[in-house]
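Undergrad: Curious how this folds, go ahead:
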Amino acid sequence: MKASDHISGLLALSREHAAACLAAEFEASDDRMTAADGAGRYVVSGAVAVVPLRGIITPNNAILEKYLGWTTSHGLAETMETLSSDRSVAAIVVESDSPGGVVLGGEAAVQAVSMAAKVKPVHALVNPLSASLAYWIASQATDIAMTPGSLVGSIGAMFSAPSPVQPGVSGDQWFDMRSSHAVGKNADPADETGAALIQARLDDIEARFHRDVSAGRGIDLADLPTRLSADTDPTHGGGVFETAQAVERGLVDQVETRSAFYQRIMAAYAPKSKPTSRALSATAKARAATLIAG
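TA: The predicted structure is shown next:
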């Protein structure tokens, strides 16, 4: 079974960096086609929960999640909701290694990370890729770090679809006919009207993508297209950026090794040691002395 067989529709995906994922093959058996349970989607170390953002993101594809360990938007949204309400979890880490994925359902994950970050710190780590939908999600974190050599960006949406141009191998020519008020149903990109309708949908998705990145990263919305452009033309966005450019453009906050990142995060949320009885006694005496002196 090929992973590419399960990926379709409007995409927020860096196809260049998704090639290896799309080519992935695996064998599936019926007895294992259930989605991962909540506990299998994250690990907790001390007071920090670590959530992987991995592979090509789909809305709820249990097969890709089970066999390849890829993130689903629904699963990530459920995980963030669970961890937000867990009082034993002081902070959440989202570690990204993803070229993006399917737009359908993706904004549920985006909003879930945004909501979680309002409850407790959410730290994103790009290691080594956070492109398109994956970056859309990561942009809602409290802050973003990336490891040396990593890539972020590919902000925008795309659509790929075939259009019949000649009879197939069976000798038959297939046609798509639509009812009078459903020209936008399965719009043909080779048709002028269909192309315009698809373009409008893509532009609407991009507008929401830009809006969320602007809010999450604190970048002025009007300035964002220029920051994402490879040159001075604001329409030349959609590319990915290495560490120095990503920091300069405000897409991430800092660059550090994975080891340094986790040392910093774990230290920040390490449980505070309780004072010993001797220390408590000394504190009590000091307070008493203060009261007497007063």
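
Undergrad: going forward, measure contacts between C-alpha atoms and count neighbours the same way
TA: Noted.

Undergrad: Which neighbouring elements make contact with the lengthiest helix in the chain?
TA: Longest helix in the chain by number of residues (criterion: DSSP state H): helix 192-217. Here helix 192-217 is seen to pack against helix 133-138, strand 158-159 when contacts are counted using 3 or more CA pairs under 8 Å, 6 or more residues apart in numbering; DSSP states H and E.

Undergrad: Return the set of buried residues in that helix.
TA: 194, 197-199, 201-202, 205-206, 209-214, 216-217 (16 or more other CA atoms under 10 Å).

Undergrad: Next: stretch 46-55.
TA: A47, V48, A49, V50, V51, P52, L53, R54, G55.

Undergrad: Redo these as TSV? Include secondary structure.
TA: Formatted as TSV, those follow (DSSP: H, G, I helix; E, B strand; the rest coil):
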residue	secondary structure
A47	coil
V48	strand
A49	strand
V50	strand
V51	strand
P52	strand
L53	strand
R54	strand
G55	strand
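
Undergrad: Report the two of the residues you listed separated the most.
TA: Greatest spatial distance among those (CA to CA): A47 and G55, at 26.1 Å.

Undergrad: among the helices and strands packed on helix 192-217, which is the most enclosed?
TA: Mean neighbours per residue, mean count of other CA atoms under 10 Å, is largest over the helices and strands packed on helix 192-217 for helix 133-138, with a mean of 31.

Undergrad: mind checking how far that one is from the chain centre?
TA: The chain centre lies 3 Å from the centre of helix 133-138; the measure is CA atoms, centre = their mean, to the nearest Å.

Undergrad: Could you also give me the structure for this second sequence? I'd like to compare it with the first:
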Amino acid sequence: MKGIWEIIKAIGKFIQGTGTFALGTLVLLLLVFALAGSQRSSELKAGVSVPKGAVLLLNPRGNIVELKQEVSPFDIALTEFSNAPVETSIHDILKAIHNAKNDKRIGAIALYTDSMGGAGIAHLHDIVDALKDFKTTDKPVYAISSSYSQGDYLIASQADQIFMNKAGSALLTGYNANLTYFKGMLDKVGVTVNIFHVGDYKSAIEPYERTSMSDEARASYEFLFNGLWNDYLSVISEARGMDKAALQQHLDQFPEEFKTVKGNFAEYALKTRLVDTLASRVDYRNVLADKHGQSGDTFKQISMQNYLRATKDWNSSSSSNEIPVLIAQGNIVGGYGNVTVVAAETVARDIRRLRKDENTKAIVLRVNSPGGSAYASEIIRQELVAAQAQGIPVVVSMGPVAASGGYWISAEADEIWASPTTITGSIGIFGMIPTFEKVTSEIGISSDSVGTSKWMKGMGIADPLNEAYSSVISANIQNGYDEFLDLVARGRNMTKETVHEIAQGRVWTGRQALENGLVDKLGTLDDAINAAAKLADIENYNSYIVKDAPDEFDEMLKQLLRRNSDTNAPKINPAQKVLKAFKKEFEFLSLFNDPQGRYILCTGCGVQE
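TA: So this is what the prediction gives:
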């Protein structure tokens, strides 16, 4: 290797001498990638070694998602200058924990949360359940962080020992919704938003017609959050051996109790038994090294990424029977798209390909979506029905959110599985049409029209929405709501009247949805896959997540560039958080591309930690 780096240095000097910096830098990068890639390729062929008695490092980086976005190796190399997303798949985390449970080479799990971003509540509970299952083998779990957010702490609570830095904090604030309302701004700039909706609880449109939350929306959120918070406290109190009522009392009295520790967050966390040990990095490394063995200047360990590579062929079957898991994550939109949205044409294409494959014996649709375009949702539903018509069972597994359009595409599945903390329901529909007659009048712009349809008269940029066209939209929205009710009634074997009682845009937790009949059972993705196998009447099969096949060379470069970057994803600072919130609002508006202007969307369902 010394000779190789001498060659690279020589090329670098040549580049400096000739002055062709940009071209030379590119050549140098390609050479480094090629040489290092060759070395990495040899390492991969040799396989990943799992040290006996090693501690498995679970270090989620960025947001926890169903399916990660594809990122080019050059974006990874230039992370500081690119907007390359940093994400971790929930299924990678769960697979690593599951494999480690019965792997005699793994002696413990160490959970690092410093680099973890946002996560859906159901995803966090999935990790909690997986850690509980791991601990049945009497292998210890350690939680290590400089500070714990509320979401971090839910999974950290399962640890046998929780370490926190003396300069850190662990603060539980409960669930809340802070919504942004635009009506005041729209009024000031002279924009009229014409809104059409059915149901008392469709809060998606409130930011455009109100300046504050309606009583119905507030009641719906309170009902939802109380259910989710009760589950959260139950997990924490059971894991930490606390009384749930006493824990809630501590949280309610936080401002007063905080004064007793002189404003020290770490001491408060220790006093209230949220953490076990205040320790520096050197301290916890020494503790784990004493218990699990030394490796260099730290304890014996293996990263989650390396462990997954070492166990990638576990649990595979020689059977040709397949149960593919199709991920539907993000807002539902028309056209084609990447994994950040449920693009109707992309998903429909994947379903068609799967149902034409003779090895496909059942399809599991994994839904993590608040909905979106009604038309796009219907395109996806029709393809799923076509698969069922061929005798292929369709089972839905709901992730953190499966509401509005997310429920539309789920309703007629042979079975629906949800997490207890899934947010679902929101059976309603709305439409929005902005008009600009006020602002155009102020600046002297007017419209006039001529045509063959009287009811389309007055549709210029400076005209208000006329009554005739408004009545057409209203009728169409009512028709869409009736279609939604009929769909759910048919899929869930209910009367239309019964569906209406639990619909009207209202949201429910998975546990509540089980009680009112919107889902069949509570369980994990694995439970849904097993249910699909039973419906297909097969015992031996392979299950896999549907995604585009990666380029082998790209994957090699990614592994090379990420091998030393496991802890390089700091949490988002407050300023970035505000900017991202505004960016998200404007990106949300750009998703309104339904050809009929009808949307089945729950904007307040994406509760994340």
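
Undergrad: So after superposing, what's the score?
TA: After superposition, the two chains reach a TM-score (TM-score structural alignment, normalised by the length of the first structure) of 0.65; 227 aligned residues with a CA RMSD of 3.6 Å.

Undergrad: before we move on, the earlier item: what's the closest of the helices and strands packed on helix 192-217 of the first structure to P271 of the first structure?
TA: helix 133-138 (26.4 Å).

Undergrad: what's the matching range in the second structure for the helix or strand just after the closest one?
TA: Downstream of helix 133-138 of the first structure, the first helix or strand assigned by DSSP states H and E is strand 143-146. Aligning strand 143-146 of the first structure against the second structure (TM-score structural alignment) gives residues 415-418.

Undergrad: which residues are contacting that stretch?
TA: 394-399, 410, 510, 519-525, 527-528 (CA atoms under 8 Å, 6 or more residues apart in numbering).

Undergrad: Which part of the second structure matches the longest helix of the first structure?
TA: Counting by TM-score structural alignment, helix 192-217 of the first structure corresponds to 467-492 in the second structure.

Undergrad: With the first structure overlaid, how far apart is the matching stretch on average?
TA: For stretch 467-492 of the second structure, the mean deviation from the first structure after alignment is 1.5 Å (mean CA distance after the TM-score superposition for the first structure).

Undergrad: now the end-to-end length of stretch 509-529 of the second structure.
TA: 21 Å (CA to CA, to the nearest Å).

Undergrad: Which parts of the stretch 1-150 of the first structure are strands?
TA: Taking DSSP state E, counting those that start in this stretch as the test, the strands found in the stretch 1-150 of the first structure are 10-13, 43-45, 48-57, 91-102, 122-131, 143-146.

Undergrad: Output the contacting helices and strands for the first one.
TA: Okay, so that is strand 10-13 of the first structure. strand 91-102, strand 158-159.

Undergrad: Most tightly packed of these?
TA: Mean neighbours per residue, mean count of other CA under 10 Å, is largest over those for strand 91-102, with a mean of 26.

Undergrad: Would you check the span in the second structure matched by it?
TA: Counting by TM-score structural alignment, strand 91-102 of the first structure corresponds to 362-373 in the second structure.

Undergrad: What is the end-to-end distance of the matching stretch?
TA: One end of stretch 362-373 of the second structure to the other measures 26 Å (CA to CA).

Undergrad: ok so, going back, and the helix or strand that the longest helix of the first structure is followed by, which residues are buried?
TA: The helix or strand immediately downstream of helix 192-217 of the first structure is helix 224-228, counting by DSSP H and E. Within helix 224-228 of the first structure, the residues that count as buried by 16+ other CA under 10 Å are L224, P225, T226, R227, L228.

Undergrad: Give me the aligned partner of the fourth one over in the second structure.
TA: Spelled out, it's R227 of the first structure. Match for R227 of the first structure (TM-score structural alignment): I502.

Undergrad: And that match, how close does it get to I427 of the second structure?
TA: Counting by CA to CA - I502 of the second structure and I427 of the second structure are separated by 8 Å.

Undergrad: repeat for G371 of the second structure
TA: 10 Å.

Undergrad: Which neighbours do the two have in common?
TA: With CA under 8 Å, 6+ apart as the test, G371 of the second structure and I427 both reach A403, S404, Y407, I600.

Undergrad: Let me see the contact set for the last one.
TA: In other words, I600 of the second structure. G371, G372, S373, A374, S404, G405, I427, G428, I429, F430.

Undergrad: can you put those residues in JSON lines and add distance to T346 of the second structure?
TA: Putting the contacts of I600 of the second structure into JSON lines (distance: CA to CA, whole Å) gives the following:
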{"residue": "G371", "distance to T346 of the second structure": "16"}
{"residue": "G372", "distance to T346 of the second structure": "15"}
{"residue": "S373", "distance to T346 of the second structure": "14"}
{"residue": "A374", "distance to T346 of the second structure": "16"}
{"residue": "S404", "distance to T346 of the second structure": "20"}
{"residue": "G405", "distance to T346 of the second structure": "16"}
{"residue": "I427", "distance to T346 of the second structure": "24"}
{"residue": "G428", "distance to T346 of the second structure": "25"}
{"residue": "I429", "distance to T346 of the second structure": "23"}
{"residue": "F430", "distance to T346 of the second structure": "25"}
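
Undergrad: I'd like to know how far P271 of the first structure sits from D188 of the first structure.
TA: Where D188 of the first structure is concerned, P271 of the first structure sits at a distance of 58 Å (CA to CA).

Undergrad: Same question for stretch 31-51 of the second structure: list its buried residues.
TA: Result for stretch 31-51 of the second structure [16+ other CA under 10 Å]: buried residues F33, L35, A36, G37, R40, S41, V50.

Undergrad: All set, thanks.
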